[in-house]
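[1] got a predicted structure here, sequence first:
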Amino acid sequence: MEEIRVLENEKLRFSKPAMRILENEHRYLTYLMDEWHAIVLWFEQHRILDMEEGHKQLEKLRMQIIDFRVPLKKHTEKEEEHFFSLLGTYIGFEQGPLVGIQEEHREIEGYIGHFLYQTEGDLSLLTLDEIQEAAKNAGEAFEVLTVHFIKEETVLFPMAEQQINRNDLTKLCDKLNTLIS
């Protein structure tokens, strides 16, 4: 509960409502990520682990990532369909920051998808090495997501606030103003 209050008390950095929506979604997704990343860290700190506890923690991690994937997918789709397509008309689509950011969306989905593939079926059949490898992929997804959000908030969002005209930002806000959870 304390963590939620911290998020609520932090001020949003961006002034334009459309960017504030995306920034707020990043905060929500980061909150969810922190929950499952704690399990990834548990795996990193417990190299030699009890099989039963390892399977239990892996099941918990799998369920949290499955739940996380839904709002992440909605957020990513909103960015790609509405935000990136508009920003691209101002800065271009062929090169520059949009190309790298969109590639990161695919990379994130790849890590999450690989983790879910590795943990399909009966988890009790997985070896310690397979459990550790799956947890490592979840950790990679967390790291790429964290850096990805920072890039969007330090490069794309300020660029959008400076370059996109007010009328387009208003229309973008209307399109982005939907729930992701």
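    Structure's in. What do you need? Just so it is clear, the structure is predicted and the values come from calculations on it, not from any experiment.

[2] rest of the way, CA atoms for contacts and neighbours
    Noted.

[3] residue 21 is in contact with residue 177, correct?
    Yes - Residue 177 is within contact range of residue 21, at 7.0 Å (criterion: CA atoms under 8 Å).

[4] looking at those two, which is more packed in?
    Between residue 177 and residue 21, residue 21 has the larger neighbour count (other CA atoms under 10 Å), namely 18 against 13.

[5] C-terminal to the helix or strand containing residue 20, what's the next element?
    Using DSSP states H and E, residue 20 falls within helix 17-45. Using DSSP H and E, the helix or strand that follows helix 17-45 in sequence is helix 51-78.

[6] what's the offset of the following helix or strand past that next one from the middle of its chain?
    Under the assignment DSSP H and E, the closest C-terminal helix or strand after helix 51-78 is helix 85-91. Distance of helix 85-91 from its chain centroid, counting by CA atoms, centre = their mean, to the nearest Å, is 22 Å.

[7] with stretch 14-23 instead?
    Centre-to-centre, stretch 14-23 and its host chain are 17 Å apart (CA atoms, centre = their mean).

[8] what residues sit buried inside that stretch?
    Across stretch 14-23, burial judged by 16 or more other CA atoms under 10 Å covers 14, 16-23.

[9] which helices and strands sit right next to the helix holding residue 20?
    Packing partners of helix 17-45 (3 or more CA pairs under 8 Å, 6 or more residues apart in numbering; DSSP states H and E): helix 51-78, helix 128-151, helix 157-163, helix 166-176.

[10] the residue of the chain most remote from its centre and residue 43, how far apart?
    Here the chain reaches farthest from its C-alpha mean at residue 50, the gap being 30.0 Å by CA atoms, centre = their mean. Counting by CA to CA, to the nearest Å, the gap from residue 50 to residue 43 is 11 Å.

[11] please compare the first structure with the one that follows:
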Amino acid sequence: MMDLCCHMGGQEEVKLCAGLERLKQEHGPLRELKQRMFELAQEIVGDEEERNWKERLLVLRESVQALVTELDPHSEREEGVLFPMMAQYIGRTFGPIAVMEYEHDQAKQRLASFLTKTAELPETVDRESAAALANEVIEAYHILAEHFMKEENVLFPMAERLLSDEEKEELAEKIGQI
């Protein structure tokens, strides 16, 4: 049955070790925070009539900060532990690790830019400025949505196949310390 699935282009389900499973499970709460942030940003971009742009940007800012607070340690577990372990096998300059690090950087840059630009908002904010700021958040959302999918469907299964049992234990131990 498995062979049939694979020949038809399906992907074999891979049971992940404890460390990889933890990283995958962390995506759930991050997705919820990311979704809330995205919805707030979309409301700002899509609203033609509203006038309280500053208040709405401050609410969005709180949502972005909540995501970043949870996202940073997750990223550190990946960048500081998983990626270097995998890089021993597949390198870091090109390929999956390079892509994952690039996507981390792109999402973080957009979120940081939004937070910097909204740290001291003027008393009045016009619709165009509010929409431009919210669009940075929307771009970060899209990067992270695709990124999580790639990790869950490609990177984590690849790591499960590449890493030795000892490395998997080390992975779980090290990410537990972050």
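    Received it, and whenever you're ready, just let me know what you need. Computed from a predicted model, the values in this text were never measured in an experiment.

[12] sorry, back to before: in TSV, list the helices and strands packed on helix 17-45 of structure 1 along with mean neighbour count and distance to residue 110 of structure 1.
    Compiled in TSV, the helices and strands packed on helix 17-45 of structure 1 are given as follows (neighbours: other CA atoms under 10 Å; distance: least, CA to CA, whole Å):
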stretch	mean neighbour count	distance to residue 110 of structure 1
helix 51-78	17	12
helix 128-151	18	8
helix 157-163	17	25
helix 166-176	15	25
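
[13] between those, which one is closest to residue 27 of structure 1.
    Closest approach to residue 27 of structure 1 among the helices and strands packed on helix 17-45 of structure 1 (CA to CA): helix 128-151, 9.3 Å.

[14] compute the inter-axis angle for the closest one and helix 17-45.
    Put simply, helix 128-151 of structure 1 runs at 150 degrees to helix 17-45, going by axes from the mean of the first three to the mean of the last three CA atoms, to 10 degrees.

[15] how close does helix 128-151 of structure 1 sit to structure 2?
    Taking mean CA distance after the TM-score superposition for structure 1, the mean distance separating helix 128-151 of structure 1 from the aligned residues in structure 2 is 0.5 Å.

[16] what range in structure 2 matches that helix?
    Using TM-score structural alignment, helix 128-151 of structure 1 lines up with residues 127-150 of structure 2.

[17] what does the matching stretch contact?
    Stretch 127-150 of structure 2 is contacted by residues 27, 31, 34-35, 37-38, 41-42, 44-45, 48, 51, 53-54, 57, 64, 100, 103-104, 106-108, 110-111, 113-114, 117 when judged by CA atoms under 8 Å, 6 or more residues apart in numbering.

[18] let's have the helices and strands packed on helix 17-45 of structure 1 in JSON lines, adding distance to residue 3 of structure 1.
    Formatted as JSON lines, the helices and strands packed on helix 17-45 of structure 1 follow (distance: least, CA to CA, whole Å):
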{"stretch": "helix 51-78", "distance to residue 3 of structure 1": "18"}
{"stretch": "helix 128-151", "distance to residue 3 of structure 1": "18"}
{"stretch": "helix 157-163", "distance to residue 3 of structure 1": "25"}
{"stretch": "helix 166-176", "distance to residue 3 of structure 1": "26"}
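
[19] for residue 122 of structure 1, find the nearest of the ones you listed.
    Comparing those by CA to CA, helix 51-78 comes nearest, at 9.7 Å.

[20] and the residue minimising distance to the centre of structure 2, how far from residue 161 of structure 2?
    Structure 2 has residue 144 as the residue nearest its centroid, 3.8 Å off, counting by CA atoms, centre = their mean. Distance from residue 144 of structure 2 to residue 161 of structure 2, counting by CA to CA: 24 Å.

[21] check residue 178 of structure 2 too.
    For residue 178 of structure 2 relative to residue 161 of structure 2 (CA to CA), the value is 24 Å.

[22] same deal with residue 52 of structure 2?
    Here the criterion is CA to CA. By it, residue 52 of structure 2 lies 52 Å from residue 161 of structure 2.

[23] same question for residue 45 of structure 2.
    For residue 45 of structure 2, the distance to residue 161 of structure 2 equals 43 Å [CA to CA].

[24] go on, residue 36 of structure 2?
    Using CA to CA, one obtains 34 Å as the distance from residue 36 of structure 2 to residue 161 of structure 2.

[25] residue 97 of structure 2 now?
    For residue 97 of structure 2, the distance to residue 161 of structure 2 - CA to CA - is 15 Å.

[26] same question, residue 29 of structure 2
    The value you get for residue 29 of structure 2 to residue 161 of structure 2, if CA to CA is used, is 26 Å.

[27] and for residue 119 of structure 2?
    Distance from residue 119 of structure 2 to residue 161 of structure 2, by CA to CA: 44 Å.
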